[in-house]
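A.B. asks: Sequence and predicted model, in that order:
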Amino acid sequence: MTHAISVEQTGGPEMLCWQKVELDRPGPGQALIRHTAIGLNFIDVYFRTGLYPAPLPFTPGMEAAGIVEAVGEGVTDISPGDRVGYGQSPLGAYAERRLIPADKLIRLPDWIADEVAAAMLLQGLTAQYLLRQTFPVKPGDKVLIHAAAGGVGLLACQWANALGATVIGTVGSAEKAALAATHGCHHVIQYREQDLVARVREITAGHGVDVVYDGVGKDTFDRSLDCLHRRGLMVSYGNASGPVPPFDIGLLNKKGGLFLTRPSVGHYAGTRAELLAMAEDLFAIVRTGQVKVNIHQRFALRHAAEAHRALEARATTGATVLLP
């Protein structure tokens, strides 16, 4: 017998219920993990509210670290006792223990602590595909990163800086502006007090940015397009403020022959080889010290509803972990 958070009905944070659950032995291709730390991500909110549909009931969460307790038939590259993490898996991370497809597991280097792994894998893999694959950032590029003081934002700002880009970040408060400025942002825009488009044009001498990385969605989409230069790329990878409404595709032509993509980590880590290559790239940049993982909030797993309220209120910065 173990415990997990269960969502019986979609809705607010109060729908996150702490329950006893029973687990079978791992089947073919599966592993049984005892979690030591679990990552909190905005995608968890999307599933809880029903924005991203999932069969009910379900246990949220896609990112965690822990110890392998048992493996099923056919699992050869993961063994009981291994320290592992994952950041791209079926739902089910909000649990003391869980069964998981073994091919989603990443063996952790000794120098990465469990809490750090749980805080960095989904967000770090997201930053990896955004900066290294969706739009491969190179020296001299000008990039705009929304929610620069959030989990993905802090990692992406540091990484883009290390790649030689001019990094412009948006935040919602002076406290978050100070945090972003110490984590790779050359220019920080407080969007509640400053005109985003005018400030970006000022910073770039009227040119605009090469790429916008936007995990906010509805509230920033239109202005983001206006921040791009001719043939720039809009990367809409999240919906923290709600989904982007339908729009006339001709708008992209009107604003300069813009490109638009709506990716997710699953599109880039679709095979085990891709997943491991992305993780290796992430581990390498973190080990250099150029990208630091900051855990600013910790909640007990049983208090996941409290963590969701803080996340949705934009009261968190950096990474948050849930502790079983």
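C.D. replies: Structure's in. What do you need?
A.B. asks: only C-alpha atoms for contact and neighbour calcs from this point on.
C.D. replies: Fine.
A.B. asks: Looks like Gly85 contacts Leu121 (just checking).
C.D. replies: Yes: between Gly85 and Leu121 there is a contact at 7.5 Å, judged by C-alpha atoms under 8 Å.
A.B. asks: what is in contact with the two at once?
C.D. replies: Counting by C-alpha atoms under 8 Å, 6 or more residues apart in numbering, the common neighbours of Gly85 and Leu121 are 63-64.
A.B. asks: neighbour count winner among these two?
C.D. replies: Remark: of Gly85 and Leu121, Gly85 carries more neighbours, 30 against 26, as counted by other C-alpha atoms under 10 Å.
A.B. asks: Which parts of the stretch 151-300 of the chain are helices?
C.D. replies: 151-162, 174-181, 196-203, 221-227, 250-254, 265-268, 272-287 (DSSP state H, counting those that start in this stretch).
A.B. asks: what's the spacing between the fifth one and its chain's center?
C.D. replies: When you say that, I think you mean helix 250-254. Centroid separation for helix 250-254 versus its chain: 29 Å, with C-alpha atoms, centre = their mean, to the nearest Å.
A.B. asks: Any buried residues in it, and which?
C.D. replies: Leu252 (16 or more other C-alpha atoms under 10 Å).
A.B. asks: can you list contacts of that helix?
C.D. replies: Counting by C-alpha under 8 Å, 6+ apart, 258-259 sit against helix 250-254.
A.B. asks: What of the first one?
C.D. replies: Contact partners of helix 151-162, identified using C-alpha under 8 Å, 6+ apart, comprise 123-124, 126-127, 131, 137, 143, 145-148, 166-167, 169, 180, 183-185, 285, 290-293, 317-320.
A.B. asks: Might one say that Gly72 is in contact with Asp24?
C.D. replies: No: under the criterion of C-alpha under 8 Å, Gly72 is not in contact with Asp24, lying 10.9 Å apart.
A.B. asks: Specify the local secondary structure of Val321.
C.D. replies: strand (DSSP: H, G, I helix; E, B strand; the rest coil).
A.B. asks: Now do the contacts for it.
C.D. replies: Counting by C-alpha under 8 Å, 6+ apart, the residues that Val321 touches are 37-40, 115, 118-119, 295, 297-299.
A.B. asks: returning to that earlier point: export the helices of the stretch 151-300 of the chain as JSON lines, with columns for distance to Leu311.
C.D. replies: Listed next are those as JSON lines, based on distance: least, C-alpha to C-alpha, whole Å:
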{"stretch": "helix 151-162", "distance to Leu311": "11"}
{"stretch": "helix 174-181", "distance to Leu311": "14"}
{"stretch": "helix 196-203", "distance to Leu311": "23"}
{"stretch": "helix 221-227", "distance to Leu311": "21"}
{"stretch": "helix 250-254", "distance to Leu311": "32"}
{"stretch": "helix 265-268", "distance to Leu311": "21"}
{"stretch": "helix 272-287", "distance to Leu311": "24"}
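A.B. asks: hold the first one in mind and look at this next one:
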Amino acid sequence: MSRDIPETQKVVLIDGVGGYDVIKYEDYPVPLISDKELLIKNKYAGVNYIESYFRKGLYPCEKPYVLGREATGTVVAKGKDVNNFQIGDQVAYISNSTFAQYTKFPSEGTIMRLPKCTSDEKMKLYAAGLLQALTALSFTNEAYHVKKGDYILIYAAAGGVGLILNQLVKMKGAHAIAVASTDEKLETAKKYGAEYLINSSKEDVLARVLEITNGEGVDSCFDSIGKDTFETTLAALKRKGVFVSFGNASGLIPPLSITRLSPKNITLLRPQLYAYITDHEEWVYYTDKFVDLVDSKKLNIKIYKTYALKDYKVAAADIESRKTTGKLVLEIPQ
């Protein structure tokens, strides 16, 4: 490895299961790369709710576990068999272990080269939007193909994915019904394309959905909340409606009998982004769409706040408090 690359780096990791006390900011070895891998010096990393699932033990992982799911940065070393990237290339990528100064990653995978001399602002924007925008793009095209005139129920509508879903649903000529816990969040959702607003802390979500849809229910629901909203979502769907469940913010959905879907011929999906971008062609298709939408300003990525890497514990508390809107970003020390 180059003498310019240190042997140790600063990372954010968890060393156990529990509260914020298991989050540590400490020295950790810089990974060694194989002949087919890249070493990326990270600049920005996006904060995602999924990190809390690992910390709380909802998703198992070996400890210590370096957190992070996406980042932007610069290639600083490459294996001898790598031909598609050069040292100095700026990149955006989806990977584990991005809450770190350096991440190793295969040269073939969920990584894209950014235009030369991409600005710092754009690097931050791509880090903020990559994972969530690709999630929203693939879900609205494949989990449920949103069509003109559809009524779509969106939970956590002022969160990172929610704000993007609002915009994409509106672009497709459908009606976005936003659910959030405060009027302030709902106003943000409205600015980002939501047509109908439901305050879950003051209103009966199901009653409002039926009022908005003249008793029919919604064509589809994108539900990232999980246990607490499952029954409401099931009841809010119209005949032949599609239930897209993709998060566990309130806990795992208890086991259910599949026959409960029969009365209205409900389709229930539990999609994950990675299964939609497995093939290189799929990755290119969705990343090209993402870059085009962001660069043309048709899609706006709202950044709530940028935190220093060492302050991830604060960011984790903020995102889990349900007080944030849009995306939280970490700035990696250089």
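C.D. replies: Here it is on my side, so go on. Only a predicted model underlies this, so the values are computations on that prediction, with no experimental measurement involved.
A.B. asks: Out of the helices of the stretch 151-300 of the first structure, which is the most enclosed?
C.D. replies: Among those, helix 151-162 has the highest mean neighbour count (mean count of other C-alpha atoms under 10 Å), at a mean of 27.
A.B. asks: Which part of the second structure matches that helix?
C.D. replies: Alignment of helix 151-162 of the first structure against the second structure: residues 160-171, by TM-score structural alignment.
A.B. asks: mean shift of the matching stretch relative to the first structure?
C.D. replies: In the superposition with the first structure, the average deviation recorded for stretch 160-171 of the second structure is 0.6 Å (mean C-alpha distance after the TM-score superposition for the first structure).
A.B. asks: okay, now Arg192 of the first structure: neighbour count?
C.D. replies: Using other C-alpha under 10 Å, the number of residues around Arg192 of the first structure comes to 11.
A.B. asks: surely it meets Thr170?
C.D. replies: No: using C-alpha under 8 Å, Arg192 of the first structure is not in contact with Thr170; the gap is 9.6 Å.
A.B. asks: nearest residue to the counterpart of Leu99 of the first structure in the second structure other than its sequence neighbours?
C.D. replies: Counting by TM-score structural alignment, Leu99 of the first structure corresponds to Lys104 in the second structure. Nearest residue to Lys104 of the second structure in three dimensions, chain neighbours excluded: Leu39, at 4.5 Å (C-alpha to C-alpha, 6 or more residues apart in numbering).
A.B. asks: need the contact list for the alignment partner in the first structure of the one you found.
C.D. replies: Following TM-score structural alignment, the counterpart assigned to Leu39 of the second structure within the first structure is Leu32. If you count contacts by C-alpha under 8 Å, 6+ apart, Leu32 of the first structure has them with 25-26, 68-71, 97-100.
A.B. asks: what about stretch 287-307 of the second structure, how long is it end to end?
C.D. replies: End-to-end span of stretch 287-307 of the second structure (C-alpha to C-alpha, to the nearest Å): 25 Å.
A.B. asks: List of residues touching that stretch?
C.D. replies: 112, 125, 128-130, 133-134, 137, 160, 163-164, 167, 192, 315, 324-331.
A.B. asks: Would you check the span in the first structure matched by it?
C.D. replies: Alignment of stretch 287-307 of the second structure against the first structure: residues 279-299, by TM-score structural alignment.
A.B. asks: hang on, Arg34 of the first structure in a strand?
C.D. replies: Yes: according to three-state DSSP, Arg34 of the first structure belongs to a strand.
A.B. asks: Can you verify my assumption that it contacts Ala70?
C.D. replies: No: the pair Arg34 of the first structure / Ala70 is not scored as a contact, 9.7 Å apart, by C-alpha under 8 Å.
A.B. asks: Asp248 of the first structure matches what in the second structure?
C.D. replies: In the second structure, Asp248 of the first structure lands on Ser257 (TM-score structural alignment).
A.B. asks: quick one: that match from Leu268 of the second structure, how far?
C.D. replies: 12 Å.
A.B. asks: Who has more neighbours out of these two?
C.D. replies: In this view Ser257 of the second structure and Leu268 are compared by other C-alpha under 10 Å, and Leu268 has more residues nearby, 16 against 6.
A.B. asks: So for the second structure, the centremost residue is which one?
C.D. replies: Centroid check for the second structure by C-alpha atoms, centre = their mean gives Gln132 as the closest residue, at 3.2 Å.
A.B. asks: host element of that residue?
C.D. replies: Per DSSP states H and E: Gln132 of the second structure is located in helix 120-138.
A.B. asks: picking that back up, pick out whichever of the contacts of Leu32 of the first structure sits closest to Val197 of the first structure.
C.D. replies: Ile100 (44.3 Å; C-alpha to C-alpha).
A.B. asks: can I assume that closest one is in contact with Gly27?
C.D. replies: No: contact between Ile100 of the first structure and Gly27 fails when scored by C-alpha under 8 Å: they sit 9.6 Å apart.
A.B. asks: Looking at the two, which one has more neighbours?
C.D. replies: Higher neighbour count among Ile100 of the first structure and Gly27: Ile100, with 22 against 17, using other C-alpha under 10 Å.
A.B. asks: for the more buried one, what are its contacts?
C.D. replies: Here Ile100 of the first structure is in contact with 30-33, 89-90 (criterion: C-alpha under 8 Å, 6+ apart).
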